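[1] kindly return the folded structure for what I paste below:
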Amino acid sequence: MSTTHTSGTSTWTEKEIRQQPTSWLNSLKNIEGLRNGIEAFLAPLLQNNDLKIILTGAGTSAFIGDIIAPWLARHTGKNVVAVPTTDLVTNPADYLYAEQPTLLVSFARSGNSPESVAAVDVANQIVQHCHHLVITCNEAGCLYKNAVNSDNALALLMPAETHDRGFAMTSSITTMMVSCLAVFAADVINSTTFQDVATRSEQIIASQGNFSENLFGDLPFKRVVYLGSGGLQGAAREAALKVLELTAGKLAAFYDSPTGFRHGPKSLINDETLVVLMVSSHPYTRQYDLDLLAELRRDQQAMRVVAISATTSLEIAAGPHILLPAAREFLDIEQAFCFLIYAQIFALTESIKAGITPDTPSASGTVNRVVKGVVIHPWKG
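    Sure thing, here's the model as predicted:
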């Protein structure tokens, strides 16, 4: 699978991919140092069984909620849902109810996206008992500064280096993601337990050398499809966006669940399509993933079908696959971090292969690091 492509060593994007394991542990240790203040803010809210917890953000920041909300809801027994700020500001009455106590958890790299700021404002306007947890990478951002000056909000700042300077969010998404998990599920996600995830991810990064080789094969893909079940569908969505962003749309990217893919979207597969299936570690869910994997390989319609998994099986070994470095058994929520590392590296190599500058892939300037051109209209209920 070797190529002659130049690596992205001189780019912020590569640096920010590589720094993630260290950033995760730094943030987790910081959160542990702030635990008393976090508990003082959250404990009274979590005692209310009617509390609705909305995980929100724009673009990649929204996908954090897609990835972690299902697991957090099950683990905590709380009403945890994922709703993008881009939906909250256009249709607030669909998600925000005056009489339902709400904790809005806002994720933001810069904290300056118009929808991120507006979502907080409209939530305060509609919900009688509204609180905010802001998880952001930029202490100079509007979201962070507003939260610090509000009596119904708590702001958590990520390590400074996670305010990614590259166009695409890499270390920012994963560090905010693990930090939120640690806030609500410290018994499972903390600096001690997550060391295993950091170590495995470091091994993945090291295994890719200088990022000059295409880990899914150096083939002329025109389409890529990422598939994942449950929260891993959120990871698949983020993986697809990374490809679109870093190749400036030259490589079309899609996502779905393995079971949902059969219901129409499978039609997009042709002989220029790469399919990447993120295989669940849950024994029950894994059966459905492997069923589709075997089916796609029998169909022989795609250029390549690659499985990424922690462990092998007859279905996985029957074709191209990547096995995670050996480690203890991971939950899917932990495995998602490893899968995202692979997806980020693939997107970077495809960007370089296409002759695009990864840090600023939009040559036309029509797509920006912090979105522009959004008009926020006042909510009149």
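
[2] can we go C-alpha only for contacts and neighbour counts from here?
    Will do.

[3] and the longest helix seen in the chain, what does it pack against?
    Identified as the longest helix of the chain according to DSSP state H is helix 332-353. With contacts defined as 3 or more C-alpha pairs under 8 Å, 6 or more residues apart in numbering; DSSP states H and E, the packing partners of helix 332-353 are helix 12-18, helix 60-76, helix 195-207, helix 231-246.

[4] pick the most deeply packed of those.
    helix 231-246 (a mean of 26; mean count of other C-alpha atoms under 10 Å).

[5] what angle separates the helix or strand where residue 37 lies from helix 60-76?
    Element membership for residue 37, per DSSP states H and E: helix 35-46. Angle of helix 35-46 versus helix 60-76, following axes from the mean of the first three to the mean of the last three C-alpha atoms, to 10 degrees, is 70 degrees.

[6] tell me who's in contact with the closest residue to residue 351 other than its chain neighbours.
    Take residue 351 and drop its neighbours on the chain: the residue closest to it by C-alpha to C-alpha, 6 or more residues apart in numbering is residue 247, 4.6 Å away. Counting by C-alpha atoms under 8 Å, 6 or more residues apart in numbering, residue 247 touches 347, 350-351, 354, 356, 358, 361.

[7] for residue 247, give its distance to residue 112.
    With distances taken as C-alpha to C-alpha, to the nearest Å, residue 247 is found 24 Å from residue 112.

[8] what does residue 27 give?
    From residue 27 over to residue 112 (counting by C-alpha to C-alpha), the distance is 21 Å.

[9] where along the stretch 101-250 of the chain do the helices fall?
    114-126, 142-148, 171-184, 195-207, 231-246 (DSSP state H, counting those that start in this stretch).

[10] please generate a structure for the following sequence too, so the two can be compared:
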Amino acid sequence: MTGLLGSLARDTGADDTIREIGQQPGIWREIDGIVAASRAELDGFLQPLTARDHLRVVLTGAGTSSFAGQVLATTLARRLGRRVDAVSTTDIVADPRGCFAEDLPTLLVSFARSGDSPESVAATELAEQCLSDVRHLVITCNEEGRLAREHSGRTTSYVLLMPPASNDRGFAMTSSFTGMTLAALLALGGAAYAQVTERLARAAERILRDGVFDEGIDALLARAPERIVYLGSGALRGLAAESALKVLELTGGQIVATSDSSLGFRHGPKAVLNEHAVVVVYVSNDPYTRQYDLDIIAELRSTMAPGSVIAVEAGDDGTPDEGSWRLPGAGDIEDAALALPAVICAQLIGLKAAVLRGIRPDNPFPSGEVNRVVHGVTLHPLQH
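    Okay, the predicted model is just below:
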């Protein structure tokens, strides 16, 4: 393995995380094949639903899995011409009547790495309690997980299994996140994404194999940041949230990471900035949305130290300068797809920051105060 991943020592407790970040281009190609092979069955299940005028699509999951829905929601709404909402399983379980207040025909798309988190199955059960007409698309990396087992064989459910290798063994979700996001984009977006996977994989290989961002990541971490802020607009707002979580998880909370939209950041959250902060802005490929990302970059660069505001954007030249990292070959890709190679930047930042601090990324919480698969949740019955 070359690039930053290949440079990390093998005794740092990062073997799983290194492998799972590095395998993403191959996982994406495999998922493209899985969805293509399942196309007839998927269309037979999905097309009668998406043809319904009043269909509501709810994208759900917990933590990183919920951010997959946030990345996809607005793009799929445009593609389907239907209402698409990203609602976390944790919100559904806590307030099912509020989340399903309108009794509309609903497609619940559940993202789950393991499918064994308490909220995963509970959210699907609560949807069925609150709604008179609900179907389930389950996208999961674990064939043996409870979510997959509960929904396999149902006529009202379709279980789309990811490659076994995508069921990340490391603490933080990496290839599971990008793989499930891609699978939903291909399954629900249809022919519009027929050629996108190979372009995304090649962009990721430039980042991972050729190390086009390694110098920039080293320079960013040489600043010894105590706070990292990720910003993004539209689909990239969800990417910003996932990026912040990756840094927070992999460094065991030693680096405080937060996220917001490019416009929303001014409305109070900007108070997090100090001399030990850096800001990473994901720049939209949409010409209209992009203007707001460029505005906040210019504003922050006028007041912050040189090199502390990074723009991650598509461009033919993958070589970063002090303030701009360009995703190679991604100039005309929709933002929801652009998020896949872009998130690798945050994965690598979190991984190397952890190693530099002596944290073992595969298990950054050895005392168990935060767990890979959440437990300890008491599920309370919904009283009618």
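
[11] overlay them and tell me the TM-score.
    The TM-score (TM-score structural alignment, normalised by the length of the first structure) is 0.93; 375 aligned residues with a C-alpha RMSD of 2.3 Å.

[12] ok so, going back, post-alignment, the longest helix of the first structure versus the second structure, mean distance?
    Here the mean offset of helix 332-353 of the first structure against the second structure after fitting is 0.9 Å, by mean C-alpha distance after the TM-score superposition for the first structure.

[13] before we move on, back to that, export the helices of the stretch 101-250 of the first structure as CSV, with columns for distance to residue 155 of the first structure.
    Output for the helices of the stretch 101-250 of the first structure, formatted as CSV (distance: least, C-alpha to C-alpha, whole Å):
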stretch, distance to residue 155 of the first structure
helix 114-126, 13
helix 142-148, 6
helix 171-184, 12
helix 195-207, 25
helix 231-246, 24
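
[14] onto which residues of the first structure does stretch 372-380 of the second structure map?
    Mapping stretch 372-380 of the second structure onto the first structure (TM-score structural alignment) gives residues 369-377.

[15] so which bits of the matching stretch are buried?
    residue 369 (16 or more other C-alpha atoms under 10 Å).

[16] and stretch 136-149 of the second structure, by the same measure?
    The neighbour-count check on stretch 136-149 of the second structure (16+ other C-alpha under 10 Å) flags 136-143, 145-148 as buried.

[17] ok, now which ones touch the equivalent of residue 30 of the first structure over in the second structure?
    Using TM-score structural alignment, the partner of residue 30 of the first structure in the second structure is residue 34. By C-alpha under 8 Å, 6+ apart, residue 34 of the second structure lies in contact with residue 162.

[18] residue 34 of the second structure: which element?
    helix 24-37.

[19] and that helix, how far from the chain's centre?
    On the basis of C-alpha atoms, centre = their mean, to the nearest Å, helix 24-37 of the second structure is displaced by 17 Å from the centre of the chain it belongs to.

[20] stretch 68-78 of the first structure too?
    That offset, for stretch 68-78 of the first structure, works out to 16 Å (C-alpha atoms, centre = their mean).

[21] what range does that stretch cover in the second structure?
    The aligned range for stretch 68-78 of the first structure is 72-82, by TM-score structural alignment.

[22] which outside residues touch that stretch?
    With C-alpha under 8 Å, 6+ apart as the criterion, stretch 72-82 of the second structure contacts 50, 53-57, 59, 83-86, 181, 185, 188-189, 234-235, 336.

[23] re earlier: gap between the two ends of the match of stretch 372-380 of the second structure?
    Terminal-residue distance, stretch 369-377 of the first structure (C-alpha to C-alpha): 22 Å.

[24] chain center to it: distance?
    21 Å.

[25] go on, stretch 228-235 of the first structure?
    Distance, centroid of stretch 228-235 of the first structure to centroid of chain: 10 Å (C-alpha atoms, centre = their mean).

[26] what's the answer for stretch 239-251 of the second structure, then?
    10 Å.

[27] check stretch 359-373 of the first structure too.
    Centre to centre, stretch against its chain (C-alpha atoms, centre = their mean), the figure for stretch 359-373 of the first structure is 20 Å.

[28] before we move on, the earlier item: mean deviation of the helix or strand just after the helix holding residue 37 of the first structure from the second structure?
    Using DSSP H and E, the helix or strand that follows helix 35-46 of the first structure in sequence is strand 52-56. Overlaying the second structure shows strand 52-56 of the first structure at a mean distance of 0.5 Å from the equivalent residues (mean C-alpha distance after the TM-score superposition for the first structure).

[29] cool, thanks, signing off.
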